[in-house]
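Peer 1: Need a 3D model of the sequence below.
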Amino acid sequence: MHAPLDNGGRGSLRGTRLLVGYGVVTVFLAVAASVSIKIGSDRDHPPAIAGLYSATPTACFDSSFELTQSGQFVDLDGTGPVEGKLRLRDGRLKGEVTCRDGGSTDVDLALDQGGDNTVFSGTVLDQSVTLAFTAALPEAGKAPAKKRSAEETFGRLMLAIAAVILAARLAGAVLATVGQPRVMGEIIAGILLGPTLLGAVAPDVKDYLFPADIIPLLSAAASIGLAFYLFLVGMELDPTAIRQRATQAAFISNTSVAFPMALGLLVAVPTYELLAPDADYLPFALFMGVAMSITAFPVLARILVERRMLRRPVGALAMAGAAIDDVTAWGLLALATAVAGAGSGVDALVVVGLAGAFTAAMIVGGRPILRRLSTAYDELGYVPPLWVAGIFVSILLAAYTAQEIGIAPIFGAFIVGLIMPRHAGLTEDMSRRLEDFVVTVLLPLFFVVTGLKVHVGSLDRWQLWVLALILFVVAVVGKWVGAMLAARYGGFSWRDSSALGALMNTRGLTELIVLNIGLDLGLISTALFTMLVLMAIVTTFMAGPALRLLDPRGELSEPPEEAFRRAVGERETAEAAPERSILVAPQDDRNIDALLALAEPLARSQPPRELVVVRLLRPVALSTGLVTEDRQLRQTVEELDQRRELLLGRGVQTRVAAFTSADQGADLLRLASEPTIDLILMNGRRPLLGEGVPGGEVGVVLA
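Peer 2: Predicted coordinates for the structure are as follows:
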């Protein structure tokens, strides 16, 4: 058995020890914030110069071209070979430009004016040149000159949605085969459908699938999906699990937020000068801190379920800590958006106060109203349609209210999920109504909208890749090391502490939501957005391999034998079971009775044998889905119990069990290797071509 805690002689995490820990964390965060604000407030972000320009015709320049900008880094694009990689520092635009004749020359132009009257002047190839701003760059999503009919627009929207769903499903299935969460495959699919791959390889196909006038429609649908998704996330947070481990979970969670946030505030100082858009330092730094401190609760939950870690101390604590992290993250995001949208410090305080009042009103006033849902559900056995409509309207109105206050709209939807009554049947009913459509249809739209904003090609200088690496290291050190040190301080072994840090370092979808809000608010540039998206993806991919490296023997996971014994522990009969057993492992519900019909006469033979019926369920292919998974397990157990009672009535000793398994073949092989098992009965099918050994779980067991 796995020891629940390795205190290492340190004692429990309470009293003075807990206060000292919080004191150290608070001081570290306060010092980092003070240093960041003091130094950063004196720094200036690069002036905004992106746009279309006219130029004095020279031997090098055309008469017109465009400048695109990511902080100090500027790209010049003209007709033909004219292009350049420039850098804007200290009021001068310097770099190398490829001229019309294919040759290259150095450029050093002075910024004379800014804003809509931006003018650069200088000498190029011994000729005087002046660059004058003429117009802003075209905005993404601008409608085409020829307006589509409503029917044509609808058709193109349906085509775009179909392409997104297909790509998301395929990529999710591929990533699942290598042990990664399906949602990460869907995120990758969204990015590959954007400029990063499809736009680079087949730009005409990308423009046809996602024309400029369809992107705003996709974005609107994605925003609706995010609101309902955050409602599901809030509804699946279990306060009971948090209360059971409140002290340790809160300390580890708070440390794993404060430590990376402090590092994010510090790294914001040089990043602000290099890559910040036209934004004030304080909201930029606060956003960088929030971006570094995120843990993706839904993705982490899927990892813990698939690895059967929830019944181990590390997994249970990671789940509780991530739940607290999630609530903290949305609160910090609300603060960051309030500061970004406010015109002054007083305005920011007003927005924060209104956000607090809104949250309190939802808890005090909204929760008692929603609590009546439990009574209605108990009386009717389902949620009345009028109540369902009322909940949906509440989600939308809460999102609207949050937006009007000046914070992220999804915060309102998340709060509605948090105050939903924790009634198993009610939660299942609401999840069943929403999960499939929201997670399968609407959420992938958010991934492709994100992917259309990711421009890996914009990281076209070595300095940008170095900065991307620095941000990645800061994110990993802050989150992983912060959680690891907090867990070690709380009494865990170094191995368990490091595993907990690897889990808390999972950012996934939650990080993408935060980054999109930062980009929409103008707090980060496209290049910085791309860097942070890559950081979010890589840190999430790291979790699985890191756990396998730290725990190669799977001691942090519940082995299938133990899961089986736990599942059947409450169903033991008073009669002594036969010494030998037959393992019946149906791969689907259709073949259970056929397998039992074969197994029953074998069990009656001499010597008699016990039937052990095990149904392994694959994890739900949803980024939330915990409620759905619990419902499926209960339904499966109820069906197996009915068959068990029939067999017991006919004198056949039977035990049944059902549990989740991400690798059914390997788990069945371990169960079949038990010394009391004489025979395993399971269904399968031969390959479509040839006469080879059946594939899938049957092939694993036979091999």
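Peer 1: alpha carbons only for contacts and neighbour counts from here, please
Peer 2: Will do.
Peer 1: Does anything pack onto the one helix or strand Ile165 maps to? Which helices or strands?
Peer 2: Taking DSSP states H and E as the criterion, Ile165 maps to helix 150-177. Secondary structure elements in contact with helix 150-177, counted by 3 or more Cα pairs under 8 Å, 6 or more residues apart in numbering; DSSP states H and E, are helix 182-192, helix 203-209, helix 215-236, helix 443-453.
Peer 1: how about this one, so we can line them up?
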Amino acid sequence: MLSIGMPRVLGEMIGGIMMGPTCLGLFYPELMAGLFTAETKSVLSVIGTIGVGLYMFLIGMELNVKRSSSLLEVGKVTAAGFLVPFAFGLLAALYLHDTLAAGIPIGQFAFFMAIAVSITSIPMLARILEEKNLHSSPLGQLTILAASLDDLGAWFLLTILIAATQSTGTIGNRFGQILMAIGMIVMLYVVVKPLLRRFVRTAQGTDTMNEGMLGIVLLAILSVAWLSELIGITSVIGCFLLGTIMPDAAPVQRMIDERLKGLVTSLFIPVYFVHAGLKADLRSLLQVELLIPFGILLGVSFFGKYLGCSLTMRKMGYSWRDSSALGGLMNAKGLMGLVIAELGLELGYVSQPVYSLLVLTAIATTALSIVVYKLSTRLPHPGIRGAASVMPPGELAKQ
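Peer 2: Model prediction:
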């Protein structure tokens, strides 16, 4: 993937899908059945779940990085980048419900699908910006912060949806689950966050994170994951929230990254891709009745985010070049798209065909984000008629 200008994680996503019924199961069904027995799938599920929990913690921790972009500009891009695709996704889901999810409550299906098409992958976006030397530029700062706030909104709404719909029993029980979810969030910010500050002050006095400190971090992650599952809002959300309350201390974040990120990205996440790929059968998308829904989902997902962000940027006075580049980058869904899709399948918000549609949409929008970004940087730079130059990494040109 790197040789054709695409992020490595996109190749990992495609590789995971090829290990499932889409490719391996099609050509070598006996081999796939022998490799991925029920016991093997169970092990992959456990490893993948732990990996995604650690990954979401690291994502939440990265959101604490300070940014210097204008809060007003960030707010406008955030609102447009979330509300426009959310509205498009809601309308598309209402239209597609009878075709794709007749047995699923229409409200749950529509609300979940609207969240799914509004998400952005923060790690992939950060990786792209760093690769293009834009991570410290105003464009990079504006993009990553707007995407971060978009995702915070998406996970907050998903938490409410899960708490309101996943408890079994009466409405009173569901209300109690929502109260417990709110109580956990309050506990994280009121009780756990001060303890993390004390831990950070201790860790900053050392050059390296010893086994005891790493054990405390892992214990906190696993405890929050367990509590989240106990409440019923999934461990993914709890780990993400724990990451967001980590104090903004660069040395400590660097030490945690050094000890965890390599293992997570090299081992756990590839295993997760294989586990997710075993559930996705993209062969079903060759059916004519599913090609149209896929086109609709891809259109509302990509163009909702792209038009919302790029037109807002243009209205704020930025050049078409920079506006289009940001609109393209905000479509990088990556692993987050797969995590959302699997949660929807696991919790019953989407059917198996819709899960496959969402997986393919995550891959397609991620690839399109790179293509649109590259095409945008070839647009004439403001003030240089007809020139095709690469965007300056140190400044974001306004007209």
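Peer 1: Now render the helices and strands packed on helix 150-177 of the first structure as TSV, adding distance to Phe437 of the first structure and mean neighbour count.
Peer 2: Compiled in TSV, these are given as follows (distance: least, Cα to Cα, whole Å; neighbours: other Cα atoms under 10 Å):
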stretch	distance to Phe437 of the first structure	mean neighbour count
helix 182-192	15	24
helix 203-209	22	15
helix 215-236	9	22
helix 443-453	9	26
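Peer 1: To Met531 of the first structure, which of those helices lies closest?
Peer 2: helix 443-453 (11.7 Å; Cα to Cα).
Peer 1: What are the contacting residues of that closest one?
Peer 2: Counting by Cα atoms under 8 Å, 6 or more residues apart in numbering, the neighbours of helix 443-453 of the first structure from elsewhere in the structure are 161, 164-165, 168, 186-187, 189-196, 215, 218-219, 221-223, 225-226, 229, 512, 516, 526, 530.
Peer 1: okay, the longest helix along the second structure sits on what stretch of the first structure?
Peer 2: As far as residue count goes, and with DSSP state H defining each element, the longest helix of the second structure is helix 71-100. Mapped onto the first structure with TM-score structural alignment as the criterion, helix 71-100 of the second structure occupies residues 246-275.
Peer 1: contacting residues for Phe82 of the second structure?
Peer 2: Phe82 of the second structure sits next to 118-119, 150, 305 when contact means Cα under 8 Å, 6+ apart.
Peer 1: ugh, wrong one, I meant Leu286 of the first structure
Peer 2: If a contact means Cα under 8 Å, 6+ apart, then Leu286 of the first structure has 265, 336 as its contacts.
Peer 1: so which of the helices and strands packed on helix 150-177 of the first structure comes closest to Gln403 of the first structure?
Peer 2: helix 215-236 (11.9 Å).
Peer 1: Next secondary structure element downstream of the closest one?
Peer 2: Of the helices and strands lying after helix 215-236 of the first structure in sequence (DSSP H and E), the nearest is helix 239-244.
Peer 1: starting at the chain centroid, how far to that next one?
Peer 2: In terms of Cα atoms, centre = their mean, to the nearest Å, the centre of helix 239-244 of the first structure is found 22 Å from the chain centre.
Peer 1: Let me know how buried the equivalent of Thr510 of the first structure over in the second structure is, in neighbour terms.
Peer 2: In the second structure, the position corresponding to Thr510 of the first structure is occupied by Met336, as judged by TM-score structural alignment. As a burial measure, the neighbour count of Met336 of the second structure was computed by other Cα atoms under 10 Å and equals 21.
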